[in-house]
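A.B. asks: sequence and predicted structure, then a few things I'm wondering about:
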Amino acid sequence: MRFRQGRLHFQSFFFSSLIATLLSNHSLAESETETVSLTHIPVSFSLEATLEAVNQSTVSAQTQGRINAIHYDVNDVVEAGALLLTIEDTQQRASLAQAEAGLAQAIAQNEDAQIVLQRNQKLHQQGTLSQGKLDSSAAQAKSAAAMVTAAKAGVQQAREQLAYTQVRAPYAGLVKDRHVEIGELVAPGTPLMTGMSLAHVRAIADLPQRLAQRYESASQISVQIEDQTIQPDTVTLFPFADRKHHSVRLRANLPATETLLTQNTTLSARQLLPGNWARLIFTYDQRQAIVIPESAIIRRSHMAAVLLQQQERTVLRQVRLGNRLQGNPVQGNPIQSNIEVLSGLNEGDILFVDGYARLAEVSQNEQ
């Protein structure tokens, strides 16, 4: 095996120790090559983002009374419709009983008014009752019917007030904060508990104004959590800028947490908790670059090189690497797990796709 000198300043131990390691670890199958070419890669901007729950809210009292019982506390997981706490309902039950009694009275008065109206209609037809008295009885019957409707509404309202004494979770989630204690008197509007749903989270980031102007669609946005890249379901760019920082808030709704955990086995539920950090990648342009499979890179300490085929020779060439790409380039279809080469390669170079395997193969052939 011949290595071209001059441009490369590798130390001699680089080759000997590397080859010795490879001979025992790589198969000697015929190496695959590809021709180096320019391709278009995305130009992106990375932002710090924060995860937050899509559904997070504070449950407030809708009736008056003292707290009788608290069934959940901070950090407890609750199901949708679970009974969070109860409020003393003595007053509400009394109001309901009063409303039901009023409804019964209104029904009785209405029945009596309707009977009187029917009797007066017959008397009027016989000519023994004046039109004025008939009109008066008709008005009384109409008023009695309206009183029944009002009484029914009162009963419904009283039942709702009684139901409000049992405060239930609007959705499944986690209790974030509790604002009351047993025995406290609450009134409508008093905060009781704050909770959030873990079923759906979103990433929040502030986009610089100069980049916000280049936002066009949700396909430009991706979210990185640990080593996983997630494409959001929907993206919302706020229609106004922050007056102090001159940035525009961007909100990326992620797929359902259950779906994310199923599709990304390396993700854990703790990594998706609201408040965690994430990275938001905004792709706003593309440029030409040389991109190669990461498997072609031979590394030793801080140095990197690739193996090229030049006629019948295998040549080692040092390269300077750029960033790993998030997904495939916009154009072309290179092998997954790609890396940009900033210098050391030219269009038309013939590259060995698996650098270590080729190095082991050539070393074996020379023995």
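C.D. replies: Nice, thanks for sending it over.
A.B. asks: okay, CA-based contacts and neighbour counts for the rest of this
C.D. replies: Noted.
A.B. asks: and the helices in this protein?
C.D. replies: Taking DSSP state H as the test, the helices found in the chain are 12-23, 90-126, 131-163, 209-212, 257-263, 355-366.
A.B. asks: can you put the ones you listed in JSON lines and add distance to residue 310?
C.D. replies: JSON lines is the format used below for the helices of the chain (distance: least, CA to CA, whole Å):
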{"stretch": "helix 12-23", "distance to residue 310": "19"}
{"stretch": "helix 90-126", "distance to residue 310": "91"}
{"stretch": "helix 131-163", "distance to residue 310": "83"}
{"stretch": "helix 209-212", "distance to residue 310": "44"}
{"stretch": "helix 257-263", "distance to residue 310": "43"}
{"stretch": "helix 355-366", "distance to residue 310": "14"}
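A.B. asks: winner for burial among those?
C.D. replies: Highest mean neighbour count among the helices of the chain (mean count of other CA atoms under 10 Å): helix 355-366, with a mean of 19.
A.B. asks: how distant is that one from the center of its chain?
C.D. replies: For helix 355-366, the separation from the chain centroid amounts to 48 Å (computed by CA atoms, centre = their mean, to the nearest Å).
A.B. asks: against that first model, consider the following:
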Amino acid sequence: MSTETSPTGSRRKLLLAVAALAVLAGAAWGWRAWRGVEVATQAVQRRDLVQTVVASGRVQAPHRADIAAQITGAVVAVPVRQGQAVTAGQLLIELQSAEARALEKQAALAVTQAQVRLRQLREVQAPVAEQALRQARATLDTARAAAARSEDLFRQGFIGSAALDEARKALELAAAARESARKQWESGQPSGSDYALAEANLAQAEAGLDVARARLRYTRITAPRAGTLIDRNVEVGDVVQPGKTLLVLSPEGQTQLVVDLDERHLRRLALGQSALASADAFPGQRFAATLAYINPGVNAQTGSVQVKLDVPQPPPNLAQDMTVSVDIEIARRPQALVIGLDAVHEPDGPAPWVLKLQDGRARQQTVHLGLKAAGVAEVLDGLQAGDTLVTGADAVHDGQRVRARATPAR
């Protein structure tokens, strides 16, 4: 015997199934509502917080040395190249020196002649003059004695006036000869005119030799100090003129970074602030720098202020005019209470707030923020270390039941 299902029974079974599904769905929804919406969270923690200003700039030596010739001459050698490191005193450019060497020899000969003249004055003329003076004095003494005898004989009538006049003239001539010999002797003494003239001639000759030697030295242009040649504008065969820049030297040990910062950072800058920098060509090699100069003026066109940072120990691959990235530390908070800015609502408003996970619900909490840096902020008031905050959940409202999203196993 077959059994048939009536249409009324089928509808009843369908309704029962739908009702069962509805009950199950409602139960599931109620369970989820009771557990709360799954949200991303973060914990409030304590750690050192550093605020930096990030900018880019260039490497620059505080002083560049422009190397130029001091005389006109033809270049015969340039034994250096652009970008080469040189030591103090190293030959950079050599000029034609044949004429300068000839002038030096000529000046040296003039010095020798002047020395010989002074030596001759000391060793020959001075002794001769002294001997002539002794002889003139002796002749004068003899003439005086003869004149005295002639005076006696004339008074006694033994000789006439003509003989007396001869004796007197002989005395005058002897006195004049003695005076001439004395002057000749004095001129050859260290305080005399001939001696002074000989010394002046020697000094003039020595000065001429110094000039000739300096001119010869000018044919060899050397590095005034150690550094790197960052520009070269001379080749062998060029005829150079005095004062024209031929090479540019960047001295070593005086490296600075020149950076233009937005003027809004000016109030936070202070001399001595530390920084970390890296050349764009070598981003993985960071080095220390110190803020050494803040331009008191602001560029009206760009709204920026120029600062300079000293680099006490520049890396060997840091070259002049390289582009660098600089992080200047403008503030530091040791062991500050820190939260991510992605958990803060209206962070720049008058009353920023967060949603704190408390007893399974999101509770709005006003916070007082301090230092901000690199996506995080310092909390001065409103939270404690270990508090859990809802992040990235704009749809969550105050009082809503929520639960922390489970971290996937790794």
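C.D. replies: Looks like it arrived, so ask away. None of these values were measured; they are calculated from a predicted model.
A.B. asks: please state their TM-score.
C.D. replies: Here the TM-score for the pair of chains, by TM-score structural alignment, normalised by the length of structure 1, is 0.60; 296 aligned residues with a CA RMSD of 5.1 Å.
A.B. asks: and of the helices of structure 1, who's closest to residue 313 of structure 1?
C.D. replies: Proximity to residue 313 of structure 1 (CA to CA) singles out helix 355-366 among the helices of structure 1, at 10.1 Å.
A.B. asks: and that closest one, what does it pack onto?
C.D. replies: Helices and strands touching helix 355-366 of structure 1, as assessed by 3 or more CA pairs under 8 Å, 6 or more residues apart in numbering; DSSP states H and E, comprise helix 12-23, strand 303-310.
A.B. asks: got these as JSON lines, with distance to residue 362 of structure 1 columns?
C.D. replies: Shown next, in JSON lines, are those (distance: least, CA to CA, whole Å):
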{"stretch": "helix 12-23", "distance to residue 362 of structure 1": "10"}
{"stretch": "strand 303-310", "distance to residue 362 of structure 1": "11"}
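A.B. asks: relative to residue 61 of structure 1, which of the helices of structure 1 is closest?
C.D. replies: With CA to CA as the criterion, residue 61 of structure 1 lies closest to helix 131-163 of the helices of structure 1, at 10.4 Å.
A.B. asks: follow-up on the earlier one: quick one, which of the helices of structure 1 is nearest to residue 173 of structure 1?
C.D. replies: It is, among the helices of structure 1 and with distance given as CA to CA, helix 257-263, at 12.1 Å.
A.B. asks: about what we covered before: among the helices and strands packed on helix 355-366 of structure 1, which is nearest residue 275 of structure 1?
C.D. replies: Minimum separation from residue 275 of structure 1 across these (CA to CA) falls at strand 303-310, 38.3 Å.
A.B. asks: just want the angle from the closest one to helix 12-23.
C.D. replies: Between strand 303-310 of structure 1 and helix 12-23, the angle comes out at 70 degrees (axes from the mean of the first three to the mean of the last three CA atoms, to 10 degrees).
A.B. asks: run through who's touching strand 303-310 of structure 1.
C.D. replies: In this structure, residues lying in contact with strand 303-310 of structure 1 by CA atoms under 8 Å, 6 or more residues apart in numbering are 296-299, 314-321, 349-352, 355, 358-359.
A.B. asks: ok, now which ones touch the nearest residue to residue 43 of structure 2 once chain neighbours are set aside?
C.D. replies: Nearest residue to residue 43 of structure 2, sequence neighbours excluded (CA to CA, 6 or more residues apart in numbering): residue 388, at 4.5 Å. Applying CA under 8 Å, 6+ apart to residue 388 of structure 2 gives the contacts 41-44, 356-358.
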